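Colleague: Any chance you could fold what I've pasted below:
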Amino acid sequence: MPRTKNALIRQKTIDKCLSSRKNYSIRDLMDACNRELELIGEYPITATNTIREDLEQIMANYPDAKIISRRVGRHLYYSYETENYSIYKIPLNDDEFAQITQTLSILSRFEGMPQFEWLDEIKSTLNIKISSDPIVGFDENIDLKGRDYFAQLFSAINNKQPLVLTYKNFKRNINQQFIVHPYYLKQFNRRWFLIGFSENIGRLSLFAFDRIEDITTSNCKYIPNTKYNFKDYFDDMIGVTRIDHTDIETVRIWVSANRWPYVATKPLHGTQHIISKDVSGVIIQIQVYINKELEQLILSFGKDFKVLEPESLKQTIAQQFCEALKNYQ
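Modeller: Model (predicted):
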């Protein structure tokens, strides 16, 4: 049973029915679930197999939940073997309760967003009180333009809903419309990005939240993602931008001895390793796609970094520093 709002409501309803003394057939359980789903505006379930799978999932997830069936005439009726048993009455030890409380505290940053309403339900069920005093801080830009689109885009990905994005072209100062099949949300450098297939461009594209002016739904057929695995899609780059028709390159950088301890404990990339080392500094090597995010990262280290390879990146960084110097002359 997937941990979605719909599935959790079904589970809670089925558990309540099985705990009662009344006999419930599969059809009765489905009707009870649909009544609860209707109350919150969710679509009803139409297949009795969904209920059967829910019963199997309850027994798989809760070994002590013994569900029995009794035949009365032509029908089978279901209940827990132990009267008044409920999967929500299973006791937690202190460590388990503390771990759940910590997890919900972190997840509470998503409260109020569609698909995350189950947070309130779980806290209510377990009678968990989340401290109002912050314990964990996230590097989040609360003033980011377009941040409110998160819930809508999350829902569109979850429901496989094509979108029409009105997107701001900063260079040309115009708005453009794109039909996008949304696949993934990614945060980098305190900004949020939508990754999806753009029909206008004909390839996987990146859209920054703060440049989205409007979002509407599209009636076109959704094109599913069958090519990209976003668990490792970003592994070979720094940031979120992968330029078309480029390959992973070997980048060598000299790091000053003064800055090296910081780079050693917070590597630029997972492929970082030492090539050589002396009193003046360390030469490191990474293998990544070259993009703007990499350039910006190198520039942020100022005089403590020097690009050695490739020559094209070295010249780009040198030119950036020369142009920056003009601002101070």
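Colleague: For the rest of this, base every contact and every neighbour count on C-alpha atoms.
Modeller: Fine.
Colleague: what number of residues lie near Phe138?
Modeller: Phe138 has 8 neighbouring residues, counting by other CA atoms under 10 Å.
Colleague: On the three-state scheme, it is what?
Modeller: Look at Phe138: counting by DSSP: H, G, I helix; E, B strand; the rest coil, its state is coil.
Colleague: Before we compare anything, build this one as well:
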Amino acid sequence: MIDNTKMQTELRSLFAQLKIFFNFKENIVEMPVNRNALIRYKAIDTCLRNRRRRWTLEDLIEKVSETLYDYEGMEKGISRRTIQSDIQVMRSDKLGYNAPIIIVEKKFYTYEDPNYSITNIPLSDADLSRMTEAVEVLKQFKGFSHFEHLNGVVQKLEGHIYASAHNQHTIIDFEKNENLRGLSHLNIIYDAIVHEYVLEINYQSFTAKAPSLISFNGWWLKEYKNRWFVVGSKTGFNSVTSLALDRIHEVKANKEALYEKSKLGLTPEQFYEHVVGATVNEMRPKRILIKVRGEHVPYVATKPLHASQKIIETGDKYMIIEMRLIPNFELEREILGYGPGMEVIQPEGLRKRLAEKTREASRLYSAE
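Modeller: Got it, this is the predicted structure:
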């Protein structure tokens, strides 16, 4: 157990801020997630630590109500039942407090231990491990200024965790690409989508010789394998377009232009329901049959290519899977990545395209 009281207090305070913002589930770390509850616990703690005054239940209710008004602007008073419930929670180990709250003379509340405070509870090694994992999750939001005010908190929390446990190391390694171009555009695009502003984008596709200016109505952001896309429509066009952020040279919001909302009537989840990746070429999925061979069988069985994957036949060192998908570049790349371990049976068009690409690859190696 770590016994640096000051550091533990700050760690709990910092992590409480993070939990309040992200509304983390209790299985990350056993701490209160409700802002008002946290304020009430701290107000009660402050009262009970002040031993120059004797605190009745009515006194605690009044003090907590004043504190909530100061911090949250809540004018409605707190009920007796709420404060009594808070005291029971603080007495229990539900949040790890185990507060020694006693009643003196059947009327006055106080701490049996005059040195006790809920802010002095030491953190266990398990707590530090969970906090480290939570910090790694939070760091994935890098690039969104919507979360910028938490950057300092995250860095401070991370520093304290490592200082508290000298041999503490990250046990979760997320896939990321810190050098990916276009991440600096995330915030302005995100903000434009939220406020329904038209985006003026200087964009250059991989096939274009020079960038061109596009008036674009962004509907949502899509991430696939560390690459970000803004999805929407060009002004005056009905078709859905995906623009890769790493191909954007410049972007700004035009707050005066008329924003064109999506007419799809679909959520992003529904739009990508039948694809692998971020490209939707059409809206009608096809029945795709693939024969998986050899060492790839158990891997594909436990890590499906898509949520619609079903195993319809198994044999000696092979299986046939069925999916309902819209063929696209990302799916082709996934299949080709398995080399001879995957064979497309149908549809015929997809089979022919992959066969030709396989022959081209074979010719490259045959030249050696």
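Colleague: And the helices in the stretch 251-368 of structure 2, which stretches?
Modeller: In the stretch 251-368 of structure 2, the helices defined using DSSP state H, counting those that start in this stretch lie at 268-271, 296-302, 329-336, 348-366.
Colleague: My error: substitute the stretch 101-250 of structure 2 in the last question.
Modeller: 125-138, 151-164, 186-195.
Colleague: Now render those as CSV, adding mean neighbour count.
Modeller: Output for the helices of the stretch 101-250 of structure 2, formatted as CSV (neighbours: other CA atoms under 10 Å):
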stretch, mean neighbour count
helix 125-138, 17
helix 151-164, 16
helix 186-195, 18
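Colleague: Now render those as a markdown table, adding distance to Arg227 of structure 2.
Modeller: Formatted as a markdown table, these follow (distance: least, CA to CA, whole Å):
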| stretch | distance to Arg227 of structure 2 |
| --- | --- |
| helix 125-138 | 18 |
| helix 151-164 | 22 |
| helix 186-195 | 11 |
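Colleague: Between those helices, which one is closest to Ser13 of structure 2.
Modeller: helix 151-164 (9.5 Å; CA to CA).
Colleague: Now tell me what touches that closest one from outside.
Modeller: Residues outside helix 151-164 of structure 2 that contact it (CA atoms under 8 Å, 6 or more residues apart in numbering) are 2, 7, 11, 14-15, 18, 128, 131-132, 135, 138-139, 168-169.
Colleague: Identify the farthest-apart pair in those.
Modeller: Every pair of the contacts of helix 151-164 of structure 2 checked by CA to CA; the farthest is Ile2 and Lys139, at 24.7 Å.
Colleague: circling back: which stretch among the helices of the stretch 101-250 of structure 2 comes nearest Ser239 of structure 2?
Modeller: helix 186-195 (17.7 Å).
Colleague: Which part of structure 1 matches the closest one?
Modeller: Helix 186-195 of structure 2 lines up with residues 150-159 of structure 1 when matched by TM-score structural alignment.
Colleague: That stretch against structure 2, how far on average?
Modeller: After superposition onto structure 2, stretch 150-159 of structure 1 sits on average 2.3 Å from its aligned residues (mean CA distance after the TM-score superposition for structure 1).
Colleague: just to revisit the earlier point, of all the helices of the stretch 101-250 of structure 2, which one comes closest to Val300 of structure 2?
Modeller: Short answer: helix 125-138, nearest of the helices of the stretch 101-250 of structure 2 by CA to CA, at 26.8 Å.
Colleague: Give me the contacts around stretch 315-329 of structure 2.
Modeller: Contact partners of stretch 315-329 of structure 2, identified using CA under 8 Å, 6+ apart, comprise 274-276, 279-295, 297, 306, 308-314, 350.
Colleague: Which ChimeraX command selects the buried ones in the residues you listed?
Modeller: Buried residues within the contacts of stretch 315-329 of structure 2, by 16 or more other CA atoms under 10 Å, are selected in ChimeraX with:
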select :274,275,276,279,280,288,289,290,291,292,293,297,306,309,311,350
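Colleague: sorry, back to before: comparing the helices of the stretch 251-368 of structure 2, which comes out most buried?
Modeller: helix 329-336 (a mean of 16; mean count of other CA atoms under 10 Å).
Colleague: Just tell me the aligned range of it in structure 1.
Modeller: Against structure 1, helix 329-336 of structure 2 falls on residues 292-299 (TM-score structural alignment).
Colleague: what's the answer for stretch 305-312 of structure 2, then?
Modeller: By TM-score structural alignment, stretch 305-312 of structure 2 lines up with residues 268-275 in structure 1.
Colleague: From the chain's centroid, how far away is the matching stretch?
Modeller: The chain centroid and the centroid of stretch 268-275 of structure 1 are separated by 26 Å, computed with CA atoms, centre = their mean, to the nearest Å.
Colleague: And it, end to end?
Modeller: With CA to CA, to the nearest Å as the measure, stretch 268-275 of structure 1 spans 15 Å from end to end.
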